[in-house]
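*Asks:* here you go, sequence then predicted model.
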Amino acid sequence: MSPELHAGLVRGLGLFVPLLLFTGLCLWRAPRRRETAAVIVASAWSLLTLVPLNLYAPHTGWWTFHTDGAEWRGIPLDLLLAWVVLWGALPALLLRLLPVPLLAGLLVWIDVILMPLADPVIDLGTFWLAGELTGATVTLIPALLLAYWTRNGQLVHARVWTQATLAGGLMVALPILVLGPEVPSGPEALAGAQLLLLAGLPGLAAAREFARVGGGTPLPYDPPERLVTSGPYAFVRNPMQTSLVVVHLLLAVLLREPLVLLLAVSAAVYSVGVAAWHEGAQLRERFGADWTAYRSRVRPWLPRWRPWPGRTRGVLHVDANCALCLTLARWFTVRSPIALDIRPAAEHPDVLYRLTYETPDGLRWSGVSALARALEHLNLGWALTGWAIDLPGVRHLVQLCGDAFGAGPHPARAPRADRGGSELPAPA
């Protein structure tokens, strides 16, 4: 057999065998909604991590590819797709039959056998097993765990953060890597990075809102259990799509790359067309009149300046014995917050030790997170501030600073008589 024919056979079998196995599992039993979501996230994680793995492999001597056609930066696209199916989509369905540890060991064993058999296409280096172990650690095992958690509805916050990472990597970073534009440096790069972070903030906050309030994720096959009208959704119906389009537009300007505009157009067309039609029908079916009322008052793309009055109400519990807390309560009151009640913390049935924000369905935040939630009831500018200070890391730093200036934990008690019965300010 000629080397060209042998290489073609390896590439053909490498692609179609995993696809046929995956198709057979789907025909045997159609994937349920959560299984479909598991297939999507596992495949997305595999793609996002296999690309840098294979770009890095030649520099370490793990392996190199020898192919002609259908390749990008030396990576054969058909084998990349096959690897995504083998380590992403296929194991997400095989979780029906095997537990995660056994499935991970089985797939690594299969890959160790197949890699040397692809000799005409893949040239293995001395330490290729180290690359195999690295791939299993950063690609296969996380993909399996994501699929398992998604199938079983577990660790929703971790899944949302992962989906946000996948969205940024596959919809922003990877297309830019493929296009390869010249990246600016110096003050222009710093200013651009800040603008991009600001543009992406509502989308990230919206994804977190799905997990924290709705108990779901942005994936249509793993949606929130409740209609989410708080957070960014109190200002605009499509905060994640809006953020993505704005990020692409900013990148097109910063990188001076007109092709990036096509990404913005594609995202907008998808959101206006397929997503709006499909997701709108689902939401109308699940939430009925609540969705209709929300849709009639909140625009899909252009944000409101003040939040929708019909959004989920919140209660901010403030210690009436704390001068700093009373100042904060007055600050909120004079700005006429929408759908926010401010009440003495001492009236709460539990002993509260920090500023506390609650919703009617029992969700609770304290400290800086409570402040961030309350800021959403003012206007879009203050809401952006709240979403920024509530980011992990930032929140902890702000909380430490606040504690240092007197906002530390202390039990809330009834107003003291020697203060004349300090009361919270009446709503404006």
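*Replies:* Yes, it's here.

*Asks:* alpha carbons only for contacts and neighbour counts from here, please
*Replies:* Fine.

*Asks:* which residues are contacting stretch 21-28?
*Replies:* Residues from elsewhere that reach stretch 21-28 (C-alpha atoms under 8 Å, 6 or more residues apart in numbering): 85, 89, 90, 93.

*Asks:* which parts of it are buried?
*Replies:* When burial is assessed from 16 or more other C-alpha atoms under 10 Å, stretch 21-28 yields the following buried residues: 22, 25.

*Asks:* now do stretch 186-193
*Replies:* For stretch 186-193, by 16+ other C-alpha under 10 Å, it's residue 192.

*Asks:* likewise stretch 293-302?
*Replies:* 294, 297, 298, 299, 300, 301.

*Asks:* do the same with stretch 326-334
*Replies:* Buried residues in stretch 326-334, defined by neighbour count with 16+ other C-alpha under 10 Å: 326, 329, 330, 332, 333.

*Asks:* element containing the residue nearest to the spatial centre of the chain?
*Replies:* Of all residues in the chain, the one closest to the mean position by C-alpha atoms, centre = their mean is residue 164, 2.2 Å from it. Using DSSP states H and E, the element containing residue 164 is helix 156-168.

*Asks:* in helices, which of the buried residues of stretch 293-302 fall?
*Replies:* Secondary structure defined by DSSP state H assigns 294, 297 of those to helices.

*Asks:* pasting the second one now:
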Amino acid sequence: MTSLAIEAIALYWPILTAILLGLLLQVTPREKLGLLYAVLWNLATLPCLNGIAEWAGWWSFETSSPRLGGLPLSLWIGWAALWGALACLLSKKLSLWLVVILMALIDLLVMPLLEPLLVLGRQWIFGELFLILGVLLPGLLLYRWTAESTHLGRRTTLISLGFALLALVLIPLAAHVGSWATLLDKLTSQPPINQVCAAILATLLSIPPILAVREFVLIGRGTPVPMDAPERLVTTGIYRRIRNPMQTGITLLLFLEALYFFNPWIAFSAISILVYSLGFARWSEDSDLSRRFGKDWENYRDQVPSWRIRLRS
């Protein structure tokens, strides 16, 4: 079988099977949200952990088709559909650990058949275990915790980590032709003083979003995702100083990356997020919070800036 045929099957079979199973099962709104989280988790972590697997010599992909972190885009999406959607839907009827075993058996049977697309190393089984623990299992737990509205702190941590990887790692990776080697070479080729200053500034810019997530969990009892938003209006902690610390922090971090790598595509991504945040997201947020919290939100909105820190209380 040719590499192109393997990629087509790997892309369409999991997607179509997941869609069919989703239509057959009764999926609640919370379960749909959990499926979305699980798919995004898989999309965020698969290229990162696959890069480690290739570096360790567990396997490599040999294809001329576009890749992200060494992973062909077709397999990236298909794998995310298999582990992020199909596996989670199966867990509605089967125990979580049985689903993990089933997915592992599928990989153990299928991966040796993917030649010439996939070249396996002698210890590739360790890579399989590595991805099960780092990608499949957290995705399944994230789906279950979301569907059952449990483990708020843990699921918010996974959600935040997934979105951070998508925005701050995969965007720069894609901007550097999807190659870890190119990205890491560009990262380490800067003078030491630039590396130190960038690391310090990135750490400082990361503090407001982290503090914001903490307030959402502890005070608001919700996540940063609008469909899973806090139950209470959060005006404490970092929110006493700025209304949008997460959007501000992520946007500034992307601009920092664009400047560090001197890459127009990362800058375009930052500008796109900024335009979206100032446009649709701002309108949607104001409409939703006005409906849910009324005067409390309006008073808070009038007193606290959206994208700059208020120095005086």
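*Replies:* Nice, I can see it. Since we're looking at a predicted model, the values are computed, not measured.

*Asks:* TM-score for this pair?
*Replies:* The TM-score (TM-score structural alignment, normalised by the length of the second structure) is 0.87; 303 aligned residues with a C-alpha RMSD of 2.3 Å.

*Asks:* counterpart of the residue nearest to the centre of the first structure over in the second structure?
*Replies:* In the second structure, the residue matched to residue 164 of the first structure (TM-score structural alignment) is residue 160.

*Asks:* so what's its match up against?
*Replies:* Applying C-alpha under 8 Å, 6+ apart, we find residue 160 of the second structure in contact with 213, 224.

*Asks:* from residue 143 of the second structure, how far out is it?
*Replies:* Noted for residue 160 of the second structure: a distance of 14 Å to residue 143 of the second structure, by C-alpha to C-alpha, to the nearest Å.

*Asks:* residue 263 of the first structure matches what in the second structure?
*Replies:* Match for residue 263 of the first structure (TM-score structural alignment): residue 269.

*Asks:* its match sits in which helix or strand?
*Replies:* Per DSSP H and E: helix 264-276 holds residue 269 of the second structure.

*Asks:* remind me what that helix packs against, helices and strands.
*Replies:* Using 3 or more C-alpha pairs under 8 Å, 6 or more residues apart in numbering; DSSP states H and E, the elements in contact with helix 264-276 of the second structure are helix 171-175, helix 245-261.

*Asks:* pipe the ones you listed into TSV and attach mean neighbour count and distance to residue 136 of the second structure per row.
*Replies:* Below are these laid out as TSV (neighbours: other C-alpha atoms under 10 Å; distance: least, C-alpha to C-alpha, whole Å):
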stretch	mean neighbour count	distance to residue 136 of the second structure
helix 171-175	20	22
helix 245-261	20	26
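
*Asks:* quick one: these as TSV, columns for distance to residue 98 of the second structure too.
*Replies:* Formatted as TSV, those follow (distance: least, C-alpha to C-alpha, whole Å):
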stretch	distance to residue 98 of the second structure
helix 171-175	34
helix 245-261	37
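
*Asks:* between those helices, which one is nearest to residue 42 of the second structure?
*Replies:* Closest to residue 42 of the second structure of those, according to C-alpha to C-alpha: helix 171-175, at 15.4 Å.

*Asks:* so which elements touch the closest one?
*Replies:* helix 180-188, helix 264-276.

*Asks:* got a list of what the closest residue to residue 125 of the second structure other than its chain neighbours touches?
*Replies:* Nearest residue to residue 125 of the second structure, sequence neighbours excluded (C-alpha to C-alpha, 6 or more residues apart in numbering): residue 58, at 7.6 Å. Shown in contact with residue 58 of the second structure (C-alpha under 8 Å, 6+ apart): 120, 121, 122, 123, 124, 125, 126, 127.

*Asks:* repeat that with 10 Å
*Replies:* 50, 52, 119, 120, 121, 122, 123, 124, 125, 126, 127, 128 (C-alpha atoms under 10 Å, 6 or more residues apart in numbering).

*Asks:* please flag which of these sit within helices.
*Replies:* Checked against DSSP H, those include these in helices: 50, 52, 124, 125, 126, 127, 128.

*Asks:* mind putting those into TSV with neighbour count and distance to residue 102 of the second structure?
*Replies:* Output for those, formatted as TSV (neighbours: other C-alpha atoms under 10 Å; distance: C-alpha to C-alpha, whole Å):
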residue	neighbour count	distance to residue 102 of the second structure
50	23	21
52	19	24
124	21	18
125	14	15
126	14	17
127	21	17
128	19	13
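
*Asks:* separation between residue 76 of the first structure and residue 244 of the first structure?
*Replies:* Per C-alpha to C-alpha, residue 76 of the first structure is found 29 Å from residue 244 of the first structure.
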